[in-house]
Structure formats: C-alpha cells, structure tokens
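**Q** got a predicted model here, sequence first, then my questions.
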Amino acid sequence: MNFKIPAVFAAALLVAGGLAFTAVSEDVRKLPESQAEVRLSYAPLVKQTAPSVVNVYAERTVVRSTIFDNDPFFRQFFGGGQGRRQTESSLGSGVIVGENGIVITNNHVIEGADDIKVALSDGREFKSKVMLKDDKVDLAVLKIDTTEKLPPLPLGDSDKLEVGDIVLAIGDPFGVGQTVTSGIVSGLARGNIGVSDFGFFIQTDASINPGNSGGALVDMKGELIGINSAIFSKGGGSNGIGFAIPANLAKVFIAAAERGDKAFERPYVGASFDAVSADVADALGLKRAGGAFITKVAKGGPAEQAGLVKGDTVIALNGIPIQHPDALGYRMLTAGLGSDVKLTVYRDGKEREVSLKLDRAPENPPRDERRIDGRNPFAGIVAVNLSPRVADELQMPGDNTGVAIRKVEDGSPADQLGFAKGDIIVSVNGTAIEDTKTLAQMANSDPNIWRVEINRGGQRIRQVFR
C-alpha cells in the first residue's frame, strides 16, 4: 500500500528526533496543497466559544490586626481592638452556561467575596450574585444581573474524553486580557492536587496560569468539557501540567443551582471505602489492583439495604470500571440524587450485581442547633447534633455521632481556648454529651473546674479549664 505522510506529521516527527528522525526522508517535505491547508486555524473555534468566557472580579473586606489591638495599654489610650479594615480583590474567569446569565466558576475565585462583578469579553460589566457554591468540589454558580440574552457555551460529555484529544483553554491569566492556549488531554481521573477534596480531574498541557481559574476547557466541537482549576507549579507559572473539573460534574452542580438548592448534596451510601493495593488484590483473589474496598457499612443505610457487606469490593458502576474510591464517588455524584445505579461487586471469588438507590443523607437525629452563651468554655460556639447530613455539610465521616461544633465566633471564649469547627464534644465533667440539650445544660452548671473531652479528626483530646 502506498501513502504519503502529511507535512504536519513529518514536522512532528522531525521535532521528536531519534528513530523517528532517521525514518523520515527529506523528500517528504512539501508545500500545502490546498487553500484549506494554508488557512488551517483554531480561529473559527475561538470566535465561536470565546464570547462565552468572562472575567470574574471579587472584592472582600478583611480586618488586619495592629500592635494596638492586642496590647491593653495601647487599647486604653489609643483605642483599637477592631483591627484595620482593608479591601482585597481577586481576579478569575468564568463560563456562561445559560442565556439568562448563569455563570460557572471556581469557588476559590469568589470565596468570602462581598461584591462580585462579571465582565464580558466585549468589556461590559455586570453585578452578580452567588446561586450556589461548594468548596469541596471547588465550584460556584453565579447569576449575572441582566435581562438580555447572553451566549452560553454548550456542555459536552467529559466521559468521552481520551488522552491525546486536542483542547483549548480560555481565560484571563494574570489579568492581561482574554487569552487562548492549546494543548492535549494529558491524563484523566487525576487526584490529590491540593485544591479541593475532589479527585477526578482532567489533566492538560494547555498553558494555565493564575487568573485562568474558572475558565473554559473546550474540545474541538466547541463544547465545554472542563472548568480550569489549578496548575502544578513550584514557581507560580505554567509548567504544562494543568487540571480541570470535568463538565459532567459541572452539569450536576448547575442543575442543583437552578433547582434552588442551598447546598450541594452528595449521595449518601452509608459505607466507608478504601483503595485496593496489589497486596489486598492478591489476598482477595482479584486479577489486578483496583476497585473500592468496603471497610464499614452503616446500620440501616442504603448500602446495607442493598445487601453490601464489609469486605465487598466495588469494581464497576453501571458497567464503568472503578479503579479507586474517588472514581466511585465521582460516578455516584454525576449519576445524580434519586437515581438507581448498578454496582458490580466482587465477593468470595465471584462477581454479582447490586442495585443501589442514590438519595440524600438523612437528618436523624434532628440537628437542633444551639448557640452557647454565658460564663463557660463553650461560649461563642454553635453546636449541632450530628447526623449523616450534618456530617457531610461539615465534611466529616458520616458515621460520627454526638454533638459537633458548627461555628466558633471570632474572639469568643471558645475561640480563645482553641475550640474549632468540626470538633465533636464527647464529654463534660464526666457526663457524655449525646445531644445539644445536654451540652446546654452542662454549660449552665457553673462548676469550679471544667474537664472537657473532644474528638478532633479521630484524635481524643482532654483539657481542663478553671
């Protein structure tokens, strides 16, 4: 069979060097043979998609302490104690996904902002409000304050991406203006990059720099297939390793915002999972390492009702192989609340299929939030009864029980004593704290000495206060 190597491939082989270089002869080089080859460009795709990418300006007020704030002498004569108020601003990118002005961006772009403005590619600016945000998946949905129709970018199917696919990254790096970079998909299902708890990123070598966060990763069909979120860099610049949140997760998040959800709820399974190492796979009789090994099943939860037991290994969801617990969490998250999924489970050397209903985490016991006041170590905290739903909101393991600290007011006695959000109050002066009512009663008991035991991230801490 005779065939010719296109000029673009020949150039790539020459750059690669080594054996590839010796395999290509000089006579393969040729001029473009058609007007279409001469005009080959990403420009039409950029013109189609760039108007949907916006700049997001976030302003927040912060309080800076001075030497007068912490010194009683200076406070007496010069005032202070309130700190110095300053305004900080940050710049990121966003993507219009609804013609009614719905924009998706990263949560870290707008976190703590008092005022958020969105600038279109043509320079016009609009105020916007937050519809939904979540720091765990690092996503936020904004609504632009306008009645005119805006150009949305269609959302693609990120599950169809393959390593090697060409992509464009569009955003506003360093605030220099809208910029387009090109690259390929370098990897899929990346995790542990330090920007959120989410562990299923798209990796690309398209240049991503500060300011690109929240911008668009676009495929060759002009569809949004990722939200640019982070880079791997020691110096702050692009080293060719960028990460984007898959569009399929963005779809679920946007749908939750449009429903008016106040929080982004994850499906509750009622089970804990661990990764399957090569040694564990060998012990279980699996042919290769991979899957999500069940280490604990909550009594009465969806997993138990579906027939899952400790020691099972989930190896697929709806026929899609599961390599890691993060992958299982991602697949359930994108399947959506209320759906039924088919899990392929490996148990005792055999595979079986299990149907699992994805539903919201239950709020049992009722949360019964209480703010603690008075002369006691807990003054200034908001305590709440732990349930699977509250545990998810506080980003804690779902099997925790008891009373947790939901909030600690700045400068309060509890804050000064070191109590923190997420602490579980186990006992006070030997009395087990099983609900917020008991905690409130103990806080009003006024003993001479307080002996407090808390659970912080699985570690028991005992303290004594006078």
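**A** Done, it's in. Numbers count the residues shown, from 1 in each chain.
**Q** could you use CA atoms for every contact and neighbour count after this?
**A** Noted.
**Q** tell me the contacts of Ala11?
**A** Ala11 makes contact with no residue, according to Cα atoms under 8 Å, 6 or more residues apart in numbering.
**Q** is it fair to say Leu13 lies in a helix?
**A** Yes: counting by DSSP: H, G, I helix; E, B strand; the rest coil, Leu13 is found in a helix.
**Q** let's bring in a second model and compare:
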Amino acid sequence: MFRSISTAVLTALCIALAACLNPTAAQDRRVPSSPAELRLSYAPIVQRVQPAVVNVYAAKVVQNRNPLLDDPIFRRFFGGGLQQEQVQRSLGSGVIVDSSGLVVTNVHVIEGADQVKVSLSDKREFEAEIVLKDSRSDLAVLRLKDAKEKFPALEFTNSDELMVGDVVMAIGNPFGVGQTVTHGIISALARTQVGITDYQFFIQTDAAINPGNSGGALVDMNGRLAGINTAIYSRSGGSQGIGFAIPANMVRVVVASAKSGGTAVKRPWLGAKLQAVTPEIAESLGLRSPTGALVASVVPNGPAAKAGLKSSDLITGIDGQTVDDPNAFDYRFATRPLGGTAQIDVQRSSKPLKLTIALEPAPDTGRNELVITTRSPFQGARISTITPAVADELHLDADTEGVVVTDIGDGTAAQNVGFQKGDIILSVNNQKITRTSDLEKAAKEQPRLWRIAVVRGGQQINVTLGG
C-alpha cells in the first residue's frame, strides 16, 4: 500500500515539476502514468490517416542505343533498327493534401517521368498530371485525372511547434511491399548537413523509413501532416534509424503555389549574402557561441538594403524564432508568405536591433531561358541570363554577370563535353557572353577551335575544344 501511494505521489510531483518548467508544453505532453496507458493503440490515428497516403508509380521511356550505330558502315547495312526502347519505372509514396485530388510527393520520385499513376489505399488507380515541380525543396504536386469525388486529405500541422521526443508515424510503401506504418520519435530538428535540397532544414526521425517511403507522410499524434519523408542515412540500403523529412511548413508553401495556379514556387528574396559564424568570427565579435547568420554583402536597392541591413550585421532571429545559422534563416525566410513583412533580430556592434523587411520575390525580368540546339559543345544545354531570381535559386552572388547553365539534356553534346548545371559561361572565342542571345549566336558559328571561359564553384576554367 505504501509503495503504491509513494509511486503515485512521485508521478504527480514529476508532472507538476514538468508543468512548472514548461507550462505550455506540459499541457499536451506527459509520460505514461500507468501500465494501462502503455497498452493504448495507434490504430485510430492510422485508420484516419491511411486513406490519404498513396503509392506513386512513375514510368520513363529511354533509348538503349547500340554503340555500333556510331559506325557509319554498320549503320549503312543495318540502319537504326538495333536501337531499342526500354521503360524505366520508379516507385514512391505520396500524400493527398486537398480533397480535390492534389497529391504531394518528392521530385526525385517522378523526375523525367512520361507517365505517372497514383494508387489509393483502396487499390483504385488514377493517372496523374504533374502540376508543379520545385527542385529546390524536392517537392512535387500532382493532380489526379478524371477525379469526380472528394478524397480524404491530411491537414498540416505547424512544424515549427514540433519538439524533439514527440511521437510520430511514417506511412508509405517501402520496397513496394504495400502500405506500411512505422512509429518512432522526432530525433532532431533543423538538420542541415543532409545535402538533399537547397533548404537544409530537416526533421530527423527514428521511425523506420526505407526505399519506397520517399514522398510518404510523417504524421503527429493528431493525425496531421508533420512532414514528407525524403531520405534515409544508411550503409546497407535499409533503415538504420536515421530518416529525414521535409517540414510541413515548407510543404504548405509549395502546395499553396500549386493551388494558385503557379508553375513555379515564388519565395521572398532577401537581397543579401549570408555566411556561417565560425568560432574565430564569434570570438572577434565577442559572442559566447558561434551562432547566427553573418551578413557578408547586401544588394543595393534590395529588400535587405531597404530594411537597413548592413554588411557585418549578425542575424539572430526572425519573427521571434532563433536563427542558428544561414540554413535556418533561409528556411524560415522562405516559408514566410509573400506580400507582408518579417521582423529580423540583428546585432550590430554588439547592440540589438529589430529591422522590418518586405517579403517580395526577386526580380526575374530578362531571364530569356532557352535550349541550345545547334551543333556545338553547348548543344543540349538549357541556359539563362543571370537575373536576381536566377542568382538566388543557384546561390550565386547577386552581382554575378553572364549566362548560366540551368540544365543539361541526357546524352547531349553539352553533357559529353562535361558542362554541369550551375556553370557560368563568361566568353566564347574571346567574345564576352552577357545574355543568352550572345551564346546562341556564338553556338551557330563553326570555328576550328572553341575557346571557352567558364566559372565553376567560384573558379574560372579555360577550355579549348576541337571544332
């Protein structure tokens, strides 16, 4: 009797102490207080969520070219008949986020697909069209074709309110075995060294995630979408308890763009270059720890400049949320809605400041994007004049001039030569390249030698190729 009373008293004291330390969190979170609570089931949540999680099948037709076809004598006798088509298929997961039939998945699940199909939990299949692809976040939005009903959809949670230790469930189609539910906790927030998307700010979970789970749902205990499962850390190819999900607040931004009819996601533009705070920089600034985002440069007449941000300012927060590094700022700034303002906390010469910055997109006039089709080393390259919007997308300095490669076609001359996405073309045969029309004109010439100046990773490379 005494032991049971003591246990009850200790439990009550623990709960009371937790409430005193963090009253808001304690209202919603507590440890199990009895064996009966340990026997509770997740089944009601799963039953509510499962119908909104789907399987995504993508198919792409590729040409298997026989290398003998490069021999003109062989081609003369046999023609091109030995070139065969092969269908490559990929499998992933997705989440219905609107009752009209909008589905979110990962870009890498449907990249290059000629046909996309979505299979619901009740085994029905629908063809789907790609509404929007956002490579920067690795998120894509699909719409079910010929859908004349309302579908079960998941609501978004506010992923900024998630805490390490919260219980979550991952739902998807790992290895194509069928819809599978795993559970775990949030292991970490704001993971930045993952290297999957431009926005390095991931939810880490130990809920088992395996190949095929990409695009599936990470849900909280209220059955709301906390994130889109995207990647795993694995030495074997299977789950090792380290999975990553794109936070729901980023997913919400991409879905909103798709609903508004946009073909690309427009995000706020800061108009400044940020850098991480090293221990040496922290010491020179008199900081206790190397946190925050240091302003390296500011674009004249950009939103940051108009707000009064200056070089060497240290950004420590945005709208009341702490900023630990440039990745954290990029994510939080990118998830703010266009048209309003954001409050930025800044330290300038050890003095705290609050600046109000307008949330507006980067100027994008004059991009003039095109694909080089003439026979040249650039054939098959998609190029763009560098506008502030392009510089922001590719993480270039805003004052960068020239033409940048934004994509490379498979098997094209540009790929074979070695051009890469992000290469900046400065000049061709001593002709300065400032606009896409300049490179298009230069590509039509047939010189004996091509002398090309390229900037890659901040380093200039001079290349000479045969004509």
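**A** It's in. No experiment lies behind these values; they were computed from the predicted model shown.
**Q** TM-score them against each other, please.
**A** Scored against TM-score structural alignment, normalised by the length of structure 1, the superposed chains reach a TM-score of 0.87; 440 aligned residues with a Cα RMSD of 2.6 Å.
**Q** for the nearest residue to Tyr233 of structure 2 once chain neighbours are set aside, list the residues it contacts.
**A** Spatially, and ignoring its direct neighbours in sequence, Tyr233 of structure 2 is nearest to Ile242 (5.5 Å; Cα to Cα, 6 or more residues apart in numbering). Neighbouring residues of Ile242 of structure 2 by Cα under 8 Å, 6+ apart: Gln204, Thr205, Asp206, Ala207, Ala208, Ile232, Tyr233, Ser234.
**Q** let's see 10 Å
**A** Ile242 of structure 2 makes contact with Ser187, Ala188, Gln204, Thr205, Asp206, Ala207, Ala208, Ile209, Ala231, Ile232, Tyr233, Ser234, according to Cα atoms under 10 Å, 6 or more residues apart in numbering.
**Q** now the biggest strand by length in structure 2: which residue numbers in structure 1?
**A** Secondary structure of structure 2 per DSSP state E: the longest strand is strand 84-98. The alignment of strand 84-98 of structure 2 onto structure 1 (TM-score structural alignment) spans residues 84-98.
**Q** next one: the longest strand of structure 2 to chain centre, how far?
**A** From the chain centre to the centre of strand 84-98 of structure 2 is a distance of 18 Å (Cα atoms, centre = their mean, to the nearest Å).
**Q** so which elements touch the helix or strand that that strand is followed by?
**A** For strand 84-98 of structure 2, the succeeding helix or strand toward the C-terminus, using DSSP states H and E, is strand 102-106. Where contact means 3 or more Cα pairs under 10 Å, 6 or more residues apart in numbering; DSSP states H and E, strand 102-106 of structure 2 is packed against strand 53-64, strand 84-98, strand 125-134, strand 139-144, strand 225-232, helix 248-259.
**Q** if we go to 6 Å?
**A** Counting contacts by 3 or more Cα pairs under 6 Å, 6 or more residues apart in numbering; DSSP states H and E, strand 102-106 of structure 2 packs against strand 84-98, strand 139-144.
**Q** compare the ones you listed and give me the one nearest Lys306 of structure 2.
**A** When these are compared by Cα to Cα, strand 139-144 sits nearest Lys306 of structure 2, at 31.8 Å.
**Q** quick revisit: the match of strand 84-98 of structure 2 vs structure 2, average distance?
**A** By mean Cα distance after the TM-score superposition for structure 1, the fitted stretch 84-98 of structure 1 averages 1.2 Å away from its aligned residues in structure 2.
**Q** got a list of contacts for that stretch?
**A** 52-64, 102-105, 109, 152-153, 171, 211-215 (Cα atoms under 6 Å, 6 or more residues apart in numbering).
**Q** give me the buried subset of the residues you listed.
**A** Among these, those classed as buried by 16 or more other Cα atoms under 10 Å are 52-60, 102-105, 109, 152-153, 171, 211-215.
**Q** what residues are up against Leu338 of structure 2?
**A** Leu359, Glu360.
**Q** next, name the residue at the spatial heart of structure 2.
**A** Against the mean C-alpha coordinate of structure 2, by Cα atoms, centre = their mean, the closest residue is Ser137 at 1.6 Å.
**Q** against Asn416 of structure 2, how distant is it?
**A** Using Cα to Cα, to the nearest Å, Ser137 of structure 2 is found at 28 Å from Asn416 of structure 2.
**Q** same thing with Val141 of structure 2?
**A** 32 Å.
**Q** which of those two has more neighbours?
**A** A count of neighbours by other Cα atoms under 10 Å puts Val141 above the other of Val141 of structure 2 and Asn416, at 27 against 14.
**Q** count of neighbours near the residue nearest to Arg252 of structure 2 when sequence neighbours are not counted?
**A** The shortest distance from Arg252 of structure 2 to any non-neighbouring residue, by Cα to Cα, 6+ apart, is to Phe156 (7.3 Å). Applying other Cα under 10 Å, we find 19 residues neighbouring Phe156 of structure 2.
**Q** circling back to that earlier point, tell me which of the helices and strands packed on strand 102-106 of structure 2 lies nearest to Asn222 of structure 2.
**A** strand 84-98 (15.5 Å).
**Q** which of the three states applies to Ala414 of structure 1?
**A** Following three-state DSSP, we place Ala414 of structure 1 in the helix state.
**Q** quick one: residues contacting the residue nearest to the centre of structure 2.
**A** Thr197.
**Q** quick one: it is in a strand?
**A** No: under three-state DSSP, Ser137 of structure 2 falls outside any strand and is assigned coil.
**Q** can you map out the strands along the stretch 251-400 of structure 1?
**A** Using DSSP state E, counting those that start in this stretch, the strands assigned to the stretch 251-400 of structure 1 run over residues 271-275, 292-297, 313-317, 320-321, 340-347, 350-357, 370-371, 381-385.
**Q** export those to TSV and tack on mean neighbour count and distance to Thr87 of structure 1?
**A** Converted to TSV, those look like this (neighbours: other Cα atoms under 10 Å; distance: least, Cα to Cα, whole Å):
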stretch	mean neighbour count	distance to Thr87 of structure 1
strand 271-275	19	43
strand 292-297	21	46
strand 313-317	25	47
strand 320-321	15	48
strand 340-347	19	47
strand 350-357	15	47
strand 370-371	17	30
strand 381-385	24	27
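**Q** tell me which of those sits nearest to Lys127 of structure 1.
**A** Nearest to Lys127 of structure 1, of all the strands of the stretch 251-400 of structure 1, is strand 381-385, at 32.6 Å by Cα to Cα.
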